[in-house]
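Enquirer: need a structure here:
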Amino acid sequence: MDALKKERIALEVIKTLKSRFDNFPEDALKNRNAPFHAAFLEAFKVKIEKYVTDIPIFVSLASWMHGLNTSVGQSFFENVAHVLCDGEKRKFHGMLINSHQQSTISNIISSLKNGNRVPILSKENDEIFFSLANGNVEAPNFSADVYYEEEDKIIMIELKTVKPNSDISREQKTKFLNGKASLRAKFPSKEIFFFLGFPFDPLHSKKCGYDKDRFFNYCVDFKKYFDHEEILLADELWNFLSQETGTMEVILSIINAIAKPDFMEEFKFINDAKNIEIDNAKYSCILEKWFLQRELNVVNNFRVLKSQSTEKKNMQRILSQSLFDSQNEYKENRINTLLNYL
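Expert: Predicted coordinates:
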C-alpha cells in the first residue's frame, strides 16, 4: 500500500478517535437521563459492580460505545473502502428496467424464498441480463456504499457490520438484482457486480481470518438467498478493494499505531504549529508514527517555508494554522498550498 493511502486511512483513524474523545462521558452529573435503563440495571448491580462502580456511568458508557460502533460502522469502514479502491458512495434514482426483467426478478426472489431454487450467481445474471430491451418500468431507487467504474465493469459493494435477519437478506438480494439489471440496461457493454461486504468475521479466532461457510450458517437465510461469490468477508473484502494482500493487517497496524492512551496529548501537540519549532524531534516522531507523510515533508522543509514567509504574508498565516479544523477534518487546502511552495 502506498504512503498516501496509508496517510488517508490514518486521517480517518484520527478523526474517529478525536470525535469519540470529544464525546466521552467524563462527568457523571452530566450523563444523559436514562431512568428505565437505570431501573432495569439495578437487578444486575452486583454483577456490574465487579467491573463498573457507577450505574449511571455504565449507562453513559454503553451509549458512548454505541456511538463508537456507529462511527466505525457507518463512516470509518466506508471511507477506508473509498481510499483503497478510489471509489465513492453513489445513489441511483429513476433507473429503468423492462417488464421482462421485473417479472424475472420477482420470480427469482419468490423461488429463493420458497426454497424452490438455490442461489447461483451466474444463472441469476443470465436470467436478468437476458432481455435488454428498452426499459419502461422504473426500478426502485438504490445506493451503493462503495462504487467504482472501470472501462469494462462496474463494482458496487454494500457494507454491513451487523448480523442480517431474514427480511434484510431478502431485501438485499432484491436490491442487488434490480440494481444490476438497471445498470446493465444503461451500460450494456460493462460487467456489473454487486457484493455484500463484511469488514470482519465475528466468529473467527484470528483478527483477519474468516470462514465463509460458518459465516453463512450464522447469518439468517444467507444460504437461501446468496451465492458465496456475492459475499466479501474480512480480509477478502479489504484485499478485493486494494487489489493487494494483507490489507486488513495493514489497516489494523495503522489503527494500533495511533490509538494509544496518549492519543489526545499527541493530537493536541501536533495540532499546534508552534510546536514544530519548540520540539521539532518530538513533532516529527509523532507524524512518522501516525503515517502523516505530507506533514513530515513540511516539517523537514520548515526552514525553507519560513524563509519564504518573510515576503509572503499569506504563507505566515498558513504556517500558523492548525492541522485539523474544529470538526476534526484535516485541512487539505492548507497542506496542498504548503506543498506547492516546495
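Enquirer: CA only for contacts and neighbour counts going forward, please
Expert: OK.
Enquirer: any idea which helix or strand carries residue 337?
Expert: In the assignment (DSSP states H and E), residue 337 maps to helix 332-340.
Enquirer: List the buried residues in that helix.
Expert: 334-335, 338 (16 or more other Cα atoms under 10 Å).
Enquirer: I have a second one here; can you model it like the first so I can compare?
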Amino acid sequence: MLHRSKKDSIAKAFNAVLQNRTLLFPTESTFKRNEPFHRVLYHAFEAQLQTRSQDVTSILQVSSWVQGVNTSMGSFFERVACILSGGKKMAFTTKKKTSLKISDTQTTKIKQIWNKPKSGNTSPNEESEIAEILSASSLKMQEAADFTVDVFLETHDSITAIELKSVRPNKGESAGEKQKMLEAKIALHNSFPDKKILYFIGFPFDPTNPTPLGYDKKRFMQYLIGGGNYFAPEEFMLGSELWDFLSGEKNTMRQILAIMENVVGNRAR
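Expert: I've put the predicted structure just below:
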C-alpha cells in the first residue's frame, strides 16, 4: 500500500490537471480556431457525426482540447513517476552543460548495431549489445547527443534512468528511439563506470489490452510497428509493470487509478 504522503502528492498533481482542463473545456463562447483543412475532412463524416449528436464545429473544438489533455497527462505521468520512485527529471544537454561523453568508436558501433534489426533477421539483446559497444572504447571522446530522462535515480552502486513515452508513437519511431537509447546507455556507462546502469523506456498503459491493468509486451511491440525488431522485452516496461517497478510495490497502477477516481468523485459532490 502506498504511503499516505505519496497518495496525497498524486492526488494533488491530478487535481491540478483536472482544474486546468476544466477551465479550458470548450464552451459556446470559446474562440473557434481557423482549421480549414481539418474542417473539409470532417465534413466528409458529417452524417456519421450527426448520428452521434455531434457537428463539425464542436468536433474541431473538442479535438483541440483532447490534444491538450494528452499533453497534460504526459506531464502527470512524469510527476507520478518521480513521486513513486523518489527520482527526478534530468537533462544531459550541451545547453545545460551537463552533457556526457562517448567515444567515436562507440558511436560507430552503435550505428552498426542499429542497422542490423532493419532486416528483421536479428533479435535485440541488451546485454550483448552493451558489451559489444563498450569493448569499442577509445581515448578519443566527444559529447554524446543530448537526452533527457523523466526519472533519474542514483544510489551508491546503481543508476536508474527511465524515459516515459507516449503509447501512440509515430510510425517508424522505434528505430530512432533505439539508437538514442543505446547512446544514452553508453554515455551513462562511461560517466559512471563503477555503477550498474539500468535504462528503460516506460509506457504508462497498454492501449492494446482489453482490461485497464493488463498488458502484453509482445503484442504491444507489434502495435509499435517494428518495435520488436529493436527492443528486447527487458528494455522497456509497460503499464502496471512500470508503476510497480517505480513504487517497489504491487498493484500500484490500481491505486493510482483509485486516487484519480476519488479526486473526480470529490469534485462532483
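Enquirer: rewinding a little: possible to save the buried residues of helix 332-340 of the first structure as TSV with distance to residue 16 of the first structure?
Expert: Converted to TSV, the buried residues of helix 332-340 of the first structure look like this (distance: Cα to Cα, whole Å):
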residue	distance to residue 16 of the first structure
334	21
335	20
338	25
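Enquirer: After alignment, which residue of the second structure pairs with residue 127 of the first structure?
Expert: Counting by TM-score structural alignment, residue 127 of the first structure corresponds to residue 132 in the second structure.
Enquirer: Which helix or strand contains the residue most central in space within the first structure?
Expert: Centroid-nearest residue in the first structure, with Cα atoms, centre = their mean: residue 77, separated by 1.6 Å. Secondary structure from DSSP H and E places residue 77 of the first structure in helix 77-85.
Enquirer: ok, then the element right after that helix?
Expert: strand 88-92.
Enquirer: so how far does that following strand sit from its counterpart in the second structure?
Expert: Aligned to the second structure and superposed, strand 88-92 of the first structure gives a mean residue distance of 1.0 Å (mean Cα distance after the TM-score superposition for the first structure).
Enquirer: quick one: whichever helix or strand comes after that strand aligns where in the second structure?
Expert: Next helix or strand after strand 88-92 of the first structure toward the C-terminus (DSSP H and E): strand 96-97. Per TM-score structural alignment, the counterpart of strand 96-97 of the first structure in the second structure is residues 101-102.
Enquirer: And for stretch 210-230 of the first structure?
Expert: The aligned range for stretch 210-230 of the first structure in the second structure is 215-235, by TM-score structural alignment.
Enquirer: what's the first-to-last distance across that stretch?
Expert: Separation of the first and last residues of stretch 215-235 of the second structure by Cα to Cα, to the nearest Å is 15 Å.
Enquirer: count of residues packed around whichever residue in the first structure pairs up with residue 122 of the second structure?
Expert: Here residue 122 of the second structure is matched to residue 117 in the first structure, going by TM-score structural alignment. Using other Cα atoms under 10 Å, residue 117 of the first structure has 14 other residues around it.
Enquirer: Now do the contacts for residue 117 of the first structure.
Expert: By Cα atoms under 8 Å, 6 or more residues apart in numbering, the contact list for residue 117 of the first structure reads residue 111.
Enquirer: Am I right that it is in a strand?
Expert: No - per DSSP: H, G, I helix; E, B strand; the rest coil, residue 117 of the first structure lies outside any strand segment and is coil.
Enquirer: Next, find the distance separating it from residue 193 of the first structure.
Expert: Residue 117 of the first structure sits 21 Å away from residue 193 of the first structure, taking Cα to Cα as the criterion.
Enquirer: And residue 88 of the first structure, by the same measure?
Expert: 15 Å.
Enquirer: isn't the residue nearest to the centre of the first structure right up against residue 197?
Expert: No - with contacts counted by Cα atoms under 8 Å, residue 77 of the first structure stays clear of residue 197, the gap being 10.3 Å.
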